[in-house]
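Enquirer: compute the structure for the input listed below.
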Amino acid sequence: MSDIEIPSIDVRTLAPAERHPKIFGVLTSLIPRGVMHVTSDHDPRPLHYQIESRYPEEFDWQYLEQGPDLWRVEIQRAQSSGCDCCCGH
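Expert: Here you go, the predicted structure:
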C-alpha cells in the first residue's frame, strides 16, 4: 500500500464558481500517472468533456461511484504527458 495521499475534491462543499478552477488547479499539477478524486452530487460528465477538450488524451477518467445521489470519479494523468508544475516531468 502506498503512503501517497490522493488529492480529493468534494465539489458539494464548494460554491459553483469555485468548482472547476479548483479541480483544474489540482489536475494540472498531477505528475504522470498521478491521480485525483472528485466527488459530486450529480454526474460530472460536463467536467469530463471539458478536460477532454482542453487536454486531449492526457487524462484517464474512471467512475468509482455512479449515483444516483453520490458520484465519484478518479482522474489519472497519462504516463506520457507532462505536468504543468515546475518538477520537470
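
Enquirer: contacts, neighbours, all on C-alpha from now
Expert: Fine.

Enquirer: which other residues reach the helix or strand that Glu74 is a member of?
Expert: Element membership for Glu74 (DSSP states H and E) is strand 71-77. For strand 71-77, the external contacting residues (CA atoms under 8 Å, 6 or more residues apart in numbering) are 27, 30-44, 58-66.

Enquirer: could you rerun that using 10 Å?
Expert: 6, 8-10, 27-44, 48, 51, 55, 57-66, 83 (CA atoms under 10 Å, 6 or more residues apart in numbering).

Enquirer: sequence B follows; please return its structure for comparison with A:
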Amino acid sequence: MFDNSVYPFDARGVAKRFRHAAIFGALESLDDGETMRFVNDHDPLPLLGQIQQRYGSQVGIAYVAREPGNIVIDFTVQLGAQQEAGGGTAATGSCGGGNGCGCSGG
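Expert: This next block holds a predicted model:
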C-alpha cells in the first residue's frame, strides 16, 4: 500500500548547482508528519549537516538504503520534536516561514 505522506525526490535528475536549493524548497513545502524520500547516487554528508543546522530537530533523518551508488534517505518533518526539545531551533532556521518547517522567518 502506498503512503500518501511520503513524497519521492530524486536528486540525480536535478542540476548540481540547484540541488540544495531544490531540496530545501521541497522540505519547506512538507507539512508536519510528511516525509520526503530522497534518492541520490552518493551520500550527501554536507547536505545533512546543512539540514541539521538549518532545521534542527524539526526534520528527522533516516537512511532507508546506504550502499555505493544507491542512497535513500527519509526526511520527515516533525514539529513536535522541536517543541519537545525546548524550542529554539525555529528561530535559527532561515526557511522563510514555509508550511512544514515551523519557522516564522517570513
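
Enquirer: could you measure from Asn70 of the second structure over to Pro8 of the second structure?
Expert: Here the distance between Asn70 of the second structure and Pro8 of the second structure works out to 14 Å (CA to CA, to the nearest Å).

Enquirer: ok, now Ile61 of the second structure?
Expert: 15 Å.

Enquirer: which one of those two has more residues nearby?
Expert: More crowded of Ile61 of the second structure and Pro8, by other CA atoms under 10 Å: Ile61, with 17 against 12.

Enquirer: just to revisit the earlier point, average distance between the strand holding Glu74 of the first structure and the second structure?
Expert: When the second structure is superposed, strand 71-77 of the first structure averages 0.4 Å from its matched positions, counting by mean CA distance after the TM-score superposition for the first structure.

Enquirer: of all the residues in that strand, which ones are buried?
Expert: Trp71, Arg72, Val73, Glu74, Ile75, Gln76, Arg77 (16 or more other CA atoms under 10 Å).

Enquirer: if anything else comes up later, I'll come back, but that's it for now.
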